[in-house]
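Trainee: have a look at this fold, sequence not included:
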């Protein structure tokens, strides 16, 4: 991972809906954090800071996420649905991290 690296995703938040997403790593502090921002994708704005903390029992991961939805009032109206999907996405990610890096 390095500053300026582009990452390409295809996400499917709902059955039958596939969205292309391009992110860029804008900052890397080795073993401490990295930040990615959306360059192309479903959000008006997306900035995700991944933070890593050494603990006696292993590494703790924290996320600081900032995003804005498109479509004005419609985006505001669907915010609870998007928030629920975000919680599902991070729960899935946390499960996978535990599988790959068991304590």
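Mentor: Great, that's in hand. Just so we're clear, the structure is a prediction, and the values are computed from it rather than from any experiment. Residues are numbered from 1 along each chain as shown.
Trainee: only C-alpha atoms for contact and neighbour calcs from this point on.
Mentor: Fine.
Trainee: pull the residues that contact stretch 79-86.
Mentor: 13, 69 (Cα atoms under 8 Å, 6 or more residues apart in numbering).
Trainee: no, scratch that, I was asking about stretch 62-69
Mentor: Stretch 62-69 is contacted from outside by 42-52, 75-76, 79, using Cα under 8 Å, 6+ apart.
Trainee: buried ones in that stretch?
Mentor: By 16 or more other Cα atoms under 10 Å, the buried positions in stretch 62-69 come out as residue 69.
Trainee: ranges for the strands of the protein?
Mentor: Along the chain, counting by DSSP state E, strands occupy 6-14, 17-29, 33-40, 45-55, 58-68.
Trainee: distance to residue 85 added to those strands, as CSV?
Mentor: Formatted as CSV, those follow (distance: least, Cα to Cα, whole Å):
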stretch, distance to residue 85
strand 6-14, 7
strand 17-29, 13
strand 33-40, 17
strand 45-55, 15
strand 58-68, 13
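Trainee: find the nearest non-adjacent residue to residue 47, please.
Mentor: residue 37 (4.5 Å; Cα to Cα, 6 or more residues apart in numbering).
Trainee: next one for the comparison:
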């Protein structure tokens, strides 16, 4: 079964600052709970994303098991949006779109993730028991980090 995670957050910053922060792959570790031991493995040729960029990571999502994850940046509209797509990793599908809209309060940042687990019905059970809660935990943590960085 395919799932969708949708989050919005108002950031009290300008569009250029928000874009610079989110478009740097190295800031993913800042946004991820420390318990997940997120690490960029790729030797990146740019500090900012570009269409076609592939990024390799290590992450420890559950039970202390470290796994590799590879994403490709499939779409970039500077200062507006970008999309990362999982090429290798734990999901059958992971497509994460990041949107940025400047407004009178700063920047409204939106995450829209379409995802699916492998293994059919078993994957759906694992989603209900573990994955949904873990994703909520990750994005709740991300919200708090962004509140501290941009809104205090």
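Mentor: Sure, I can see it. For clarity, every value in this text was computed on a predicted model and none was experimentally measured.
Trainee: the residue nearest to residue 47 of the first structure matches what in the second structure?
Mentor: Using TM-score structural alignment as the criterion, residue 37 of the first structure maps onto residue 85 of the second structure.
Trainee: now do residue 62 of the first structure
Mentor: In the second structure, residue 62 of the first structure lands on residue 110 (TM-score structural alignment).
Trainee: same check on residue 2 of the first structure?
Mentor: By TM-score structural alignment, residue 2 of the first structure lines up with residue 50.
Trainee: report the contact partners of residue 19 of the second structure.
Mentor: Taking Cα under 8 Å, 6+ apart as the test, what residue 19 of the second structure contacts is 78, 79, 100.
Trainee: next, find the distance separating residue 77 of the first structure from residue 63 of the first structure.
Mentor: In this view, residue 77 of the first structure and residue 63 of the first structure are 24 Å apart by Cα to Cα, to the nearest Å.
Trainee: gap between the alignment partner in the first structure of residue 146 of the second structure and residue 59 of the first structure?
Mentor: If you follow residue 146 of the second structure across to the first structure using TM-score structural alignment, you land on residue 97. Using Cα to Cα, residue 97 of the first structure is found at 11 Å from residue 59 of the first structure.
Trainee: leaving out the residues flanking it, which one is nearest to the spatially most central residue of the second structure?
Mentor: Averaging the C-alpha coordinates of the second structure gives a centre point, and the residue nearest to it by Cα atoms, centre = their mean is residue 96 (6.5 Å). Leaving aside its sequence neighbours, residue 96 of the second structure sits nearest to residue 113 (Cα to Cα, 6+ apart; 4.3 Å).
Trainee: I'd guessed residue 35 of the first structure sits against residue 46; true?
Mentor: No. At 10.4 Å, residue 35 of the first structure does not count as touching residue 46 under the criterion of Cα atoms under 8 Å.
Trainee: wait, doesn't residue 42 of the first structure sit right on residue 19?
Mentor: Yes. Counting by Cα under 8 Å, residue 42 of the first structure does reach residue 19; the two are 7.0 Å apart.
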